[in-house]
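Novice: could you look at this predicted model? Sequence included:
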Amino acid sequence: MPLVVYILGLAIFSLGTAELMVAGMMSTLSDAFDITVGEVGHLISYYAFGVMLGGPVLTYVFLKFKAPYRTTLLWLLGLYVIVQGFSAFVSDYNVLVAIRIVTGILCAGCLSLSLATSMALVPVESRPRAASIVIAGFMVSNVFGVPLATIIDQQWGWRMSFGLVAILVFICLCALVRLLPPMAGGSAIKMAEEIKAFKNKAYWKACATSCLILGASFAAFSYFVPVLVDVADFNMQTVPFILMLYGLANIVGNMITGRLAYRHSLAIMVVGLIVLIISLLGMALFTQYQSIAILAVIFIGLSGVPMNPAMMARIVSVAHPGPMVNAVHTSVINIGLGGGSYLGGMAISSGYGLRSALWIGLILAILALLSVLPYARRGKQGWN
């Protein structure tokens, strides 16, 4: 596997850390900007909404105009460095909101092009592995990126965390300038094939379930830190290690579901959602007990985000997996990610307490389970 593929994975690791690291610095940002914890959680939502907006639009533009991979990716990464770097110096919450939306849009373009570039660099038989290395950057950002950003915030402040992300992206950019060969753009988009998928009700049902699953997961994850500190009474020095357990659970769960998703996507979703519901319920009711809180975090990590391979398998089974189909599905996932975080923040800001975010996640998980139970009752092998 070429070294440049791993550098692309490191760049995506940086972008994934930027999206989620806010969850580890809730109290710091709340004090710095004189806002509520719920409003801090909204910063995750704004980044996710940027990804949602940028994914389909930039994918269409790249394919429509056959944008050269190398040049376009380097420009997008360069812009990301500038905007993310600027975020380390702002003092106004509204400016930071605008920056989060812009960086989300740029992240969507960087992810799309990094995947396309990684697969273009290797033989056909190695393309799935190359793509998995790039995607692994996002997964590993949960394990190491978010906890490290939390530790840096505790020692040197949130501005240092934001700035170091920009520096890491800049290092990746410099390496790619040197190592990434010139590459032509992708083939022109075939909208007729894509439109067929968009007319399929089964596709939108699959998107709705994906949205609810990610919404349930991130309504909880976005507020783990204040819940663990203020309700479970953990000290802030312990929290990064609990977040690391969550990230490791994500990876283990993804490894399990990745092997089973193609043949057993329905079973994975049903079992995974039942585990997610029980975990969220247990954490909402008993998070004051530290051992239960840690177990709940681990099982939410095992069952929530790791259902992604099953979600993708469902999409493939009901629609032609073209670039726009995948981009729209990714956008819908980010609606769930941002929407769950936003709803959790609204509940907290409205005075319902920190546990209210967990109850929001529980409601979304129940709705997701209800959306797949009809298929289980009918005993269908397919999703149509």
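Specialist: Alright, I've got the coordinates.

Novice: when you work out contacts or count neighbours from here on, use the C-alpha atoms and nothing else.
Specialist: Will do.

Novice: contact partners for Leu248?
Specialist: Asn142, Val143, Gly301 (C-alpha atoms under 8 Å, 6 or more residues apart in numbering).

Novice: ok, 6 Å please
Specialist: Val143 (C-alpha atoms under 6 Å, 6 or more residues apart in numbering).

Novice: then this one, side by side with the first:
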Amino acid sequence: MPIAVYILGLSIFCLGTTEFMISGLLPLLAQEFAVSIPKAALLVSGFAVAVAIGGPPLTLASLRTSQKAALISLLILFTIGQTLGALAPTYAILMVARITTALSVGAFFGIGAVVAVNLAGTEKHGKAIAVMFGGLTVANIVGVPLGAFVGQHWGWRASFWIVAVLACVSLVGVIAFVPGSARSSTVDVMAELRPLRRPAMWSALATTALSQAALFAVYSYIAPILTSVAGFSPGAVPPILVLFGLGTFAGSYIGGHFADRHLSLNLYIGLTMLAVVFALFPIALLSKVTAIAIVFAFGIAAFAINPALQTQVMRVATEAPTVASTVNISAFNIGNTLGPWFGGITISAGYGYTSPAILAVVLAFASAIAAVVTAKLRQAHHGSNTGMSN
């Protein structure tokens, strides 16, 4: 795998750490700016909404430049936002900083995914996507817990500064190792948007959004699930989350290995496994040993599908994958936003902390149905030769 793909993975590590580490810093931020925890949590949902909305327009704006220039510009924008966040004197300015960094995330994921698969070659598309999403996995294993640790010991601003420095390292890496790519000044924007007119694209995006809604309906409440239901102490939660992160690493590796040759099968099996894991959650939480095991299995199932989700969209939009890839990142973040909301509704209704897992079973199966529909529509559009590649 070319070193440039790993540089892109490092960049995604920075972006992913920034997106998720804020959850571990909420009490510190609420105290710093004298706001409630729910208001501080808007820094999380605001980020996700900005990614979903901002990614496609920025990607369209970058079509007349080289992909390398676009990646460099997006990393500079991210670094500016991250620096502004570290210096933010008020909650409002921190929100502006979060939105600024978020705007670069969707476009960077989308453009970076296209660059990665082009560098890796036709036979290694899924593995290249897995390396990029591996950066997101490592963010969950290392970045998020480390951000919380640094915030508790040296202040939340230190966490922001560390990510800003790593973003600068990524920027140097992109400049040095990502090859330049010519981009015609006569790019047909309508051609890039054409895949969005296909039903297969919208069912693929639904697959992504529903799967992520299922994931985050449960993951968003994993701490109270472990303490209030499984009976763990609060101090046991971070190590268990590290175990979840290790599961995501294993899942990304497995998914990347199978996404190239068995794309649809990867999704069918992966989403079914995810539904089964959620169905077992209430039972597994009766024992601490099985609770730990189910969290690890959750990590594997949740991330085994990610390379296939991105690859599926890029195959639907083979001739114009850049905007479609970015729109899929928007779908990821729509799921990230809706999942906690759906889970919160069931908890607020009095059904308990295990109720999001039951809801997630339905969402995961709905995602699997959308994946089946996508495969059928894609076969119908591309013909029997494409159908054989499933």
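Specialist: Perfect, thanks for sending it. If you're wondering where the values come from, they're calculated on a predicted model, not measured in any experiment.

Novice: the stretch 201-350 of the second structure: helices as residue ranges?
Specialist: Secondary structure of the stretch 201-350 of the second structure (DSSP state H, counting those that start in this stretch): helices at 222-224, 237-259, 263-284, 288-304, 306-316, 321-346.

Novice: can you tell me what part of the first structure the fourth one aligns to?
Specialist: So that's helix 288-304 of the second structure. Residues 290-306 of the first structure are where helix 288-304 of the second structure aligns, with TM-score structural alignment as the criterion.

Novice: chain center to the matching stretch: distance?
Specialist: Taking C-alpha atoms, centre = their mean, to the nearest Å, the mean C-alpha location of stretch 290-306 of the first structure is offset from the chain mean by 17 Å.

Novice: kindly report the same for stretch 225-236 of the second structure.
Specialist: With C-alpha atoms, centre = their mean, you get 26 Å for stretch 225-236 of the second structure.

Novice: could I get the buried residue list for that stretch?
Specialist: Neighbour counts using 16 or more other C-alpha atoms under 10 Å place Ile225, Leu226, Val229, Ala230, Gly231, Phe232 of stretch 225-236 of the second structure among the buried residues.

Novice: looking at the helices of the stretch 201-350 of the second structure, which is closest to Ala61 of the second structure?
Specialist: Closest approach to Ala61 of the second structure among these is made by helix 321-346 (10.3 Å; C-alpha to C-alpha).

Novice: what packs against the following helix or strand past the closest one?
Specialist: The helix or strand immediately downstream of helix 321-346 of the second structure is helix 355-382, counting by DSSP states H and E. Identification of packing neighbours for helix 355-382 of the second structure by 3 or more C-alpha pairs under 6 Å, 6 or more residues apart in numbering; DSSP states H and E yields helix 199-219, helix 263-284.

Novice: that older thread, dump the buried residues of stretch 225-236 of the second structure into a markdown table; add distance to Met132 of the second structure as well.
Specialist: Below are these laid out as a markdown table (distance: C-alpha to C-alpha, whole Å):
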| residue | distance to Met132 of the second structure |
| --- | --- |
| Ile225 | 30 |
| Leu226 | 30 |
| Val229 | 34 |
| Ala230 | 33 |
| Gly231 | 36 |
| Phe232 | 33 |
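
Novice: now the residue nearest in space to the middle of the second structure, nearest residue through space, not along the chain?
Specialist: Nearest to the geometric centre of the second structure sits Phe332, at 6.0 Å (C-alpha atoms, centre = their mean). Distance criterion C-alpha to C-alpha, 6 or more residues apart in numbering; nearest residue to Phe332 of the second structure, sequence neighbours excluded, is Ala209 at 5.3 Å.

Novice: roughly how far does the one you found sit from Phe278 of the second structure?
Specialist: Ala209 of the second structure is 17 Å from Phe278 of the second structure, where distance means C-alpha to C-alpha, to the nearest Å.

Novice: now Phe149 of the second structure
Specialist: 29 Å.

Novice: ditto for Leu103 of the second structure
Specialist: 32 Å.
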